[in-house]
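A.B. asks: Below are the sequence and a predicted model for it; my questions follow.
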Amino acid sequence: MSKKLLVGAGVAFSLLFGSFNQAFAESPTVGERKQVDNVAHRGATGYAPENTIAAFDLAVEMKADYIEIDVQRSKDGKLVLIHDTTVDRTTDGTGKVGDLTFDQLRSLDAGSWKGEQFVGEQIPTFEEILERYHGKVGILIELKTPELYPGIEEQVAKALKERNLDKPQNEKIIIQSFNFESMKKVNDLLPKVPVGVLTSNRADTTAEALQEFSTYADWFNPSYGIVTEELVNQVHSLGMKIGSWTVRSQEAADFLFEMNVDAIITDYPDYVDPRN
């Protein structure tokens, strides 16, 4: 239902039933927007350093429905949260994530680049995030370049199973990746956990490609630059949901609302949720 229809209905009710329903009529905008999942991209990264506890705590405070996290692996086999395959951009260190031990990664400052108030923020572990946030906020888990970390799918599955997060009653766990073969594997390992495929390639939006994704994926998550109303309708017709990224402006958020996507992945949760 469009905003115009909702507002019109609210006005009609207020005329018929007085001030109580006039108050009721003021709420549809919030109600409409809450139909879209608000996903904090690497946490509330517009305001805090990405993939850190500070960013995730802020996302929860800002009422995000999900936090999105990037999972990689240290040299000695620990699952850690960082987006780039090197530590250079977001820490005071240098080198490839997979070439550094967990202790080396943990010793890095992952916050000061964003501001003095974040000095000392550390690279979190996957297990820490599960323990701290499950039951409080949904967790959208991205396997980042899983081809670099053979067996990472099994590791992630094991960590989820140990916490009973592979069961259907825990609906707010989703796993996604740009690596489609990895997602097929995850679907086999965790058949009750929703799987998403990421893309910015228009070649992945053909009818044939979407049909193939629908055989194992529950979410089709494209960059917002390739989102169209037709694409959203196609995805929905195949029984999948669609979440789009990465929103860094109010205009982009508003565009995706108009497209009727199911989730908006954003650095700024307040652009998506009018309660902020």
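C.D. replies: All right, it came through fine. As the structure is a computational prediction, the values presented were derived from the model and not from experiment. Numbers count the residues shown, from 1 in each chain.

A.B. asks: Please make it C-alpha for all contacts and neighbour counts, starting now.
C.D. replies: Noted.

A.B. asks: Residue 187 belongs to a helix?
C.D. replies: Yes: looking at residue 187 with DSSP: H, G, I helix; E, B strand; the rest coil, it is inside a helix.

A.B. asks: The structure to be compared is supplied as follows:
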Amino acid sequence: MRSFKYSLFLLLACLACSPSEVVYEEYIPDYSLQEKAVASLLKKHPIEIVVHRGANHLAPENTFAAAAKAIELGVDYVEIDVHRSLDGVHYIMHDLGLGRTTDGWGPIRLRTSEYIDKLDAGSWFGEAYAGEKVPRLEEYLRWIKGKAKAYLDVKTADLEEVVRLVRKYNMEDETFFWFWSDSMLEEFSVLAPELRVKINAHSVEEVMEAKEKYDADIIECNVQEITPEMVQLCDSLGIQIMAYASSNTAEEFKTVIKSEADLVNLDKPGLYLEVLQAMQGL
């Protein structure tokens, strides 16, 4: 029975992908971005800030609103997740399914852009964000260019199209990438050897493997795993270290700030700034 329901859903989705008269209207919110005073603390801060799914504690994750909140705090990168719709449009969303963060349902890969573009991706977080849309990747890159850089966690995609968009908006030096599978990474490396990739590595041995096997530009690990030996090796190989903030507590942020990480991937940029401000005695 479950197999029949899935087959029926796939059939309906394919039928919905047939040509229609619907004309897509571009969605790029006109946010009046006001940089917070504390953002100035990051300008001379040696560790670049990567905000996971945008400022997801202040606005709905993976939306323009979450990115805007992060930009106002002066972050360096906004991390986004990339999925492809049934008809080949790339969107920013974390989950495989639409149900958790929108008023839609079903796998995003089996939904058309016409369906996804109508969804509300903000009401689940709060009434103030009702009507927030699921961002299309192309519109998002065009909007964020010059405001912040982007870290793309690519989950399902036409890699040629993703590379085309990054090059179209001249963001080769303003992006880096991570992939769900080795096969996607291998394909990407052939398509765009100039674009930077991140690999998870938790030891000196894994750092060596990341460089030899994947030519990694950035490795990500827990802050406790950043040893003098790892720092020395990464320096010699031209690899940056990104600390992953797993708990996003003040104590963890203190450890990150004292570490030799080049970047930090976190969820609470506001708290990080508070800790940084306190440690600088301001």
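C.D. replies: Arrived safely. Since the model is a prediction, treat every value here as computed from it, not as a measurement.

A.B. asks: Report the TM-score for the pair.
C.D. replies: Once the chains are laid over each other, their TM-score by TM-score structural alignment, normalised by the length of the first structure reads 0.76; 234 aligned residues with a Cα RMSD of 2.5 Å.

A.B. asks: Skipping its backbone neighbours, what lies nearest the residue mapped onto residue 58 of the first structure from the second structure in space?
C.D. replies: Residue pairing (TM-score structural alignment): residue 58 of the first structure is matched to residue 69 of the second structure. Nearest residue to residue 69 of the second structure, sequence neighbours excluded (Cα to Cα, 6 or more residues apart in numbering): residue 55, at 5.9 Å.

A.B. asks: Give me the three-state assignment for the match of residue 58 of the first structure.
C.D. replies: Applying three-state DSSP: residue 69 of the second structure is helix.

A.B. asks: okay but it is in contact with residue 53, surely?
C.D. replies: No: with contacts counted by Cα atoms under 8 Å, residue 69 of the second structure stays clear of residue 53, the gap being 11.2 Å.

A.B. asks: count of neighbours near residue 266 of the second structure?
C.D. replies: Residues lying near residue 266 of the second structure (other Cα atoms under 10 Å) number 23.

A.B. asks: swap in residue 12 of the second structure?
C.D. replies: Residue 12 of the second structure has 13 nearby residues by other Cα under 10 Å.

A.B. asks: which residue ranges form the strands in the stretch 151-282 of the second structure?
C.D. replies: 175-179, 196-200, 218-222, 240-244, 263-266 (DSSP state E, counting those that start in this stretch).

A.B. asks: centre of the chain versus the fourth one, how much separation?
C.D. replies: Just to be clear, that refers to strand 240-244 of the second structure. A distance of 15 Å separates the centroid of the chain from that of strand 240-244 of the second structure, by Cα atoms, centre = their mean, to the nearest Å.

A.B. asks: how about the helices in the second structure?
C.D. replies: 2-16, 64-72, 113-116, 137-144, 159-168, 182-191, 204-214, 228-237, 250-258, 269-279 (DSSP state H).

A.B. asks: What lies in contact with the longest one?
C.D. replies: Put plainly, it is helix 2-16 of the second structure. 86, 110, 111, 112 (Cα atoms under 8 Å, 6 or more residues apart in numbering).

A.B. asks: how does it look with 10 Å?
C.D. replies: By Cα atoms under 10 Å, 6 or more residues apart in numbering, the residues outside helix 2-16 of the second structure that reach it are 1, 17, 86, 87, 106, 109, 110, 111, 112, 113, 114, 115.

A.B. asks: JSON lines for those, including neighbour count?
C.D. replies: Output for those, formatted as JSON lines (neighbours: other Cα atoms under 10 Å):
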{"residue": "1", "neighbour count": "6"}
{"residue": "17", "neighbour count": "17"}
{"residue": "86", "neighbour count": "19"}
{"residue": "87", "neighbour count": "17"}
{"residue": "106", "neighbour count": "12"}
{"residue": "109", "neighbour count": "21"}
{"residue": "110", "neighbour count": "21"}
{"residue": "111", "neighbour count": "26"}
{"residue": "112", "neighbour count": "21"}
{"residue": "113", "neighbour count": "22"}
{"residue": "114", "neighbour count": "17"}
{"residue": "115", "neighbour count": "14"}
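
A.B. asks: Next, the buried residues of the longest strand seen in the second structure.
C.D. replies: Taking DSSP state E as the criterion, the second structure has its longest strand at strand 77-84. Using 16 or more other Cα atoms under 10 Å as the test for burial, strand 77-84 of the second structure gives 77, 78, 79, 80, 81, 82, 83, 84.

A.B. asks: repeat for stretch 172-186 of the second structure
C.D. replies: Buried, per 16+ other Cα under 10 Å, within stretch 172-186 of the second structure: 172, 174, 175, 176, 177, 178, 179, 184, 185.
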